[in-house]
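Colleague: Here is a sequence with its predicted model. Questions after.
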Amino acid sequence: MESFEKQFTDTLAIRGLSPRTQVVYVPMLRDFARFVGRPLDTVVPEDLRAYQRHLAVERQVGFSHFNQAACALRLFFRECLGRTDWPFERIPFQKKRRILPEILSQEEVARIFDACSNLKHKVVLMTAYSGGLRLGETLALLPSDIDSSRMVIRVEQGKGRKDRYVMLSQVLLQTLREYWRKFQPLSWLFYGRTKQKPLAPSTAEKIFKIAARKACITKNVSFHSLRHAFATHLLEDGTNVRVIQALLGHRSLTTTQIYTHVARTYVSDTRSPLDRIENKKPTAE
């Protein structure tokens, strides 16, 4: 099994997949090997389908785990063992459930910022919201990524290993300058216990949760909700969905269009036909 794991790890690295993907895929291959209980080069397609039934019926894993396992096994058997003639269409993916996020209003976002008594905590949250950044992207920022001459923030190697630029808010720039004078960051814009290490994701999540609780936010929200709010608020302000797609770094427009289902301008500002029926009723003489 060790030789297969080494072969798989090398293949993932050669294909340029992220270290995080490697950390997820290799244990899934190991779990499948335990399930079949024999050398992987003797496996047949029916073994993969049996494993998928095991995941879905017996273990009842979520669609994300199920689909990651399908990706990992397809990749291993096709790329590492050369099983290009297998009917991989019979090793399916589960359909993703669409769960609409709860959206923070602009007033609620402002209350969260105001609830931060620590300047560093406040500027971390403001930066994420200002550019619609993911948690990992926010914490990976370097001081040099803030380009005040062009008023942009460089997001290097975001999800999908793609670089992009997002706008630099004038309000954020002023707050960042205040933060810079007080904290003097070196290697990382938002450092952790030492200036040589970035702030931990768990710490950033805790910062958000504490601020949201102080702001009396009752919605089911997390640090990522700042990104959802960024996209929704832009859409409500009339920004073209293609522009929002580019700012968020989405590969597919379909991913961005989920915000049309939660934007106020697309929902509550659209008049219900019931109102027109009621208005057409004859008035009593």
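Modeller: Perfect, I can see it now.

Colleague: use CA for all of it now, contacts and neighbours both
Modeller: OK.

Colleague: Tell me how many other residues crowd the nearest residue to Phe76 once chain neighbours are set aside.
Modeller: Closest residue in space to Phe76, ignoring its immediate chain neighbours: Phe8 at 6.3 Å, by C-alpha to C-alpha, 6 or more residues apart in numbering. The number of residues packed near Phe8 is 23, by other C-alpha atoms under 10 Å.

Colleague: so Phe8 touches Val23, yeah?
Modeller: No: under the criterion of C-alpha atoms under 8 Å, Phe8 makes no contact with Val23, lying 11.4 Å away.

Colleague: another one to put next to it:
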Amino acid sequence: MSLISPAARDALQTWLEHQKSLKGAAGNTITAYRGDVTEFLAFITSHKAAPQGLTALSDITVSDMRAWMANTRSADVGPRSLARKLSAVKAFYRWLAAREGFEPTAVLLTRSPKFTQKLPRPLAVDAAQDLIDCVELQSQTPWIAARDVAVVTLLWGCGLRISEALGLTAGDAPLPQVMRIIGKGGKERIVPVVDAARDAVSVYIDLCPFALKDDQPMFRGVRGGALSPRAIQKVMASARMQLGLPATATPHAMRHSFATHLLNAGGDLRSIQELLGHASLSTTQAYTAVDTARLMEVYDRAHPKAG
């Protein structure tokens, strides 16, 4: 942050603390915000060839914004990443403008680059089951095989994020029929636990060679430490290659599959939104690969006037 004025640095730190304490932003989000806004402020300092105090920051022009975006693109930053960086800068400027009493028009009117939204690719039910079966075959050590099956079954059977599954403690076992999960931004949700997930976790617990204290991680690595997401990503990569599944068959794809399979079985979007812990229904819609025909089918079946 050496290129940034003390006033700008202090303002950024205050904003980040505001995002964390009042808006519940996750640690990874705060880290991304810090990096993105720091890069922007450093560029503006260099671009203007002068330290940028708060007064100078309030005088940002459309030309300055275009120069920053061009400079960022020239560093091989893709449109999706640039859009994320711009979003962080806009959020910071909204807060700064409200606090300092200036109009952040040039920043807020800057258009985000267009990019194609990558829709998640859920697996078919049979493919998801085959993947779990194949995951079990990736290790000749029984407890590791049982561990990997338990984690992947939680992703598919309960719609958990990998961080949520690996965040479970030994005290959560045996898993109840309904589990309380703390997700992104501290958002709490209730998730039913399917029998297959409860059974898979039970098998793993019985085989695990390490002492599992209630306040310690449920899932362990080979040396007894907390299991890393990378280990699950690798075992799924091996399994999908053996099955000839696409590279999109990732741990997160199991969560997409959970949502899509529920929808196809007649679940409604609002309920699935709650189970996934999404703040926005549009996010759930993307997860479930909902198309217009499917929405109309739900509408025709469920709306009172459609009867």
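Modeller: Right, received. Where do you want to start? Not measured: the values here are computed from a predicted model.

Colleague: follow-up on the earlier one: name the element the alignment partner in the second structure of the residue nearest to Phe76 of the first structure belongs to?
Modeller: Correspondence of Phe8 of the first structure to the second structure, assessed by TM-score structural alignment: Leu12. Using DSSP states H and E, the element containing Leu12 of the second structure is helix 6-21.

Colleague: Between helix 6-21 and the next helix or strand after that helix, find me the angle.
Modeller: Following helix 6-21 of the second structure in sequence order, the next helix or strand is helix 27-48 (DSSP H and E). Using axes from the mean of the first three to the mean of the last three C-alpha atoms, to 10 degrees, the inter-axis angle of helix 27-48 of the second structure relative to helix 6-21 is 160 degrees.

Colleague: Please enumerate residues in contact with helix 27-48 of the second structure?
Modeller: Outside helix 27-48 of the second structure, the residues that touch it by C-alpha atoms under 8 Å, 6 or more residues apart in numbering are 1, 3-4, 8, 12, 16, 19-20, 51-52, 64, 68, 85, 88-89, 92.

Colleague: if you set the cut-off to 7 Å instead, what comes out?
Modeller: Residues outside helix 27-48 of the second structure that contact it (C-alpha atoms under 7 Å, 6 or more residues apart in numbering): 1, 3-4, 16, 51-52, 68, 85, 88-89.

Colleague: which ones among those are found in helices?
Modeller: Within these, residues falling in helices by DSSP state H are 16, 68, 85, 88-89.

Colleague: Same list, these, but as CSV with neighbour count and distance to Phe102 of the second structure please.
Modeller: Shown next, in CSV, are these (neighbours: other C-alpha atoms under 10 Å; distance: C-alpha to C-alpha, whole Å):
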residue, neighbour count, distance to Phe102 of the second structure
Leu16, 20, 20
Trp68, 19, 21
Lys85, 23, 22
Ala88, 20, 18
Val89, 21, 15
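
Colleague: Taking these, tell me the two that lie furthest apart.
Modeller: With distances taken as C-alpha to C-alpha, the most widely separated pair in those is Leu16 and Trp68, at 21.6 Å.

Colleague: quick one: the alignment partner in the second structure of Met126 of the first structure and Lys20 of the second structure, what's the gap?
Modeller: The pairwise alignment with the second structure assigns Met126 of the first structure to Thr153, based on TM-score structural alignment. Going from Thr153 of the second structure to Lys20 of the second structure by C-alpha to C-alpha, to the nearest Å gives 32 Å.

Colleague: Between those two, tell me which one has more neighbours.
Modeller: Remark: of Thr153 of the second structure and Lys20, Thr153 carries more neighbours, 27 against 16, as counted by other C-alpha under 10 Å.

Colleague: just the strands in the first structure please.
Modeller: For the first structure, the strands defined by DSSP state E cover 146-147, 152-155, 164-167.
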